[in-house]
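*Asks:* no FASTA, just this:
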């Protein structure tokens, strides 16, 4: 039977966490395929992935060269057979029912993309109880003042993911992608329930506030805004960041 959702999991130096990610995808109550792509990881994941080789729901691939997470996600989209694609990072975990809840909202509203709230985990998997919410309606204008969409929470139509592939890994590739989609297709749906457990990894690119700030400004420039307008949106982003991390 053809899968309804294709789950795309890039794998790189993740032997400690990837089984939790895959198992959380396998526990979803929709017909899905799980596409795991090893991005030439120095930490060979073969042993920890061995148990999935006989599972017809899991498809294992390995890049010939290191492509980076964005290009690996794009490759997964090209390999996908489902009507929808969902992204899951190898160190994150989905709660049961995540995909079915998102599909129900998407089919009801007709949106091409949906996201959920997320609970933050420590690197060792300890739950913090801290939840980052999402609005019920995610708009292009609202997203310009701060990215509320986490990649591991996303479900989207496969043809839309193919239409807007992710770009440079060093430039908030997912943020630009969401903005482009919202600009063309209108609002996305948000489910304000922490159906994603997001692992905070020390020294990661996304975890560096300075790096994130620099890349956010570059997002505005790549979206075609001039210096003054980019600085205006950046000020809004900074205020959003203060509320998000310190209040």
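*Replies:* All right, it came through fine. Keep in mind the model is a prediction, meaning the values are calculated, not measured.
*Asks:* make it CA atoms for all contacts and neighbour counts henceforth
*Replies:* Fine.
*Asks:* This structure: helices as residue ranges?
*Replies:* 18-26, 46-49, 69-79, 98-109, 140-143, 158-163, 173-185, 209-222, 227-246 (DSSP state H).
*Asks:* Same question for the fourth one: list its buried residues.
*Replies:* By neighbour count on 16 or more other C-alpha atoms under 10 Å, the buried set for helix 98-109 is 98-99, 102-103, 105-106.
*Asks:* just the last one next, same as before
*Replies:* Going by neighbour count (16+ other C-alpha under 10 Å), the buried part of helix 227-246 is 230, 233-234, 237, 241.
*Asks:* how near is residue 196 to residue 81?
*Replies:* Residue 196 sits 23 Å away from residue 81, going by C-alpha to C-alpha, to the nearest Å.
*Asks:* between the two, who's got more neighbours?
*Replies:* residue 196 (26 against 17; other C-alpha atoms under 10 Å).
*Asks:* wait, isn't the more buried one in contact with residue 121?
*Replies:* No - shown here, residue 196 and residue 121 do not form a contact pair, counting by C-alpha atoms under 8 Å, at 9.9 Å.
*Asks:* One more to weigh against that first structure:
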């Protein structure tokens, strides 16, 4: 059975607390044909030494350093330029994959002849403890649904380079993943997730996901800059976004019982 190369893009910045566990979650994949492209955005902690050591022990890990701190969008594009795989996937330096994540996604893509997919994911806190919360998505996600809410977790998305070519990521410092998925959905119209959790998303104390006000600000920037809407239209889009967040999306966030 063909096992095409999967390229994993990971930007890092002051990630010494999490990066080794993140890399190990990739090394634990049942799907073995991958390369992990890590681009460090001028960390001042021990991230560089940790990744350098792990890369010397596993030649599938490719490590590069930025000359100046430029944000995750620039780091992701630098990594993208160095990828060689048929499939592009994403994993931030503090998130984790479950062992069968890649195997199940590649099989799903090939079985259903799809160029893109994603999955559900579970949330953990900064210390890695479960928050008993699972983020799901519509079974047939449309561009319109994605326009008002980013249902695709960055750590779960994977796309076929043979279909899309390499897609340059926006240099805007926040919400690049949402803009990437919008670019993909604008072309293919709908996307199907694997209806199970394949990853762990870490919610950190000062992360964007932990700050609702910052989330609103950056989403407004997407409507203004990425879509090119004027202030009035962008404001109406934000109303739709808030409606989705308050009324619709809560139905896709499940409380787990253990």
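*Replies:* Arrived safely, thanks for sending. It should be emphasised that the depicted structure is a prediction, and the values quoted were computed from it without experimental measurement.
*Asks:* on that earlier part again, out of the buried residues of helix 98-109 of structure 1, which is nearest to residue 191 of structure 1?
*Replies:* Each of these was scored against residue 191 of structure 1 by C-alpha to C-alpha, and residue 102 proved nearest at 7.3 Å.
*Asks:* Contact partners for the closest one?
*Replies:* Neighbouring residues of residue 102 of structure 1 by C-alpha atoms under 8 Å, 6 or more residues apart in numbering: 114-115, 155, 191.
*Asks:* And for residue 199 of structure 2?
*Replies:* Residue 199 of structure 2 touches 95-98, 101, 120-122, 155-156, counting by C-alpha under 8 Å, 6+ apart.
*Asks:* Then residue 157 of structure 1?
*Replies:* 83-85, 112-113.
*Asks:* picking up where we left off before, between the contacts of residue 102 of structure 1, which has the most around it?
*Replies:* Within the contacts of residue 102 of structure 1, neighbour counts (other C-alpha under 10 Å) peak at residue 115, which reaches 30 neighbours.
*Asks:* Nearest residue to the middle of structure 2?
*Replies:* residue 154 (1.5 Å; C-alpha atoms, centre = their mean).
*Asks:* Give the aligned equivalent of it in structure 1.
*Replies:* With TM-score structural alignment as the criterion, residue 154 of structure 2 lines up with residue 151 in structure 1.
*Asks:* Check the gap between its match and residue 104 of structure 1 for me.
*Replies:* Counting by C-alpha to C-alpha, the separation of residue 151 of structure 1 from residue 104 of structure 1 is 19 Å.
*Asks:* Excluding covalently adjacent residues, which one is nearest to residue 24 of structure 1?
*Replies:* Among residues not flanking residue 24 of structure 1 along the chain, residue 94 sits closest, at 5.3 Å (C-alpha to C-alpha, 6 or more residues apart in numbering).
*Asks:* The one you found maps to what in structure 2?
*Replies:* Using TM-score structural alignment, the partner of residue 94 of structure 1 in structure 2 is residue 97.
*Asks:* And that match, how far from residue 119 of structure 2?
*Replies:* Residue 97 of structure 2 is 11 Å from residue 119 of structure 2, by C-alpha to C-alpha.
*Asks:* Check residue 25 of structure 2 too.
*Replies:* 16 Å.
*Asks:* which of the two has more neighbours?
*Replies:* The neighbour count for residue 25 of structure 2 versus residue 119, taken as other C-alpha under 10 Å, is higher for residue 119 (26 against 17).
*Asks:* so who does the equivalent of that one over in structure 1 touch?
*Replies:* Taking TM-score structural alignment, the alignment pairs residue 119 of structure 2 with residue 116 from structure 1. Contact analysis of residue 116 of structure 1 by C-alpha under 8 Å, 6+ apart lists 133-134, 149, 153-154, 190-196.
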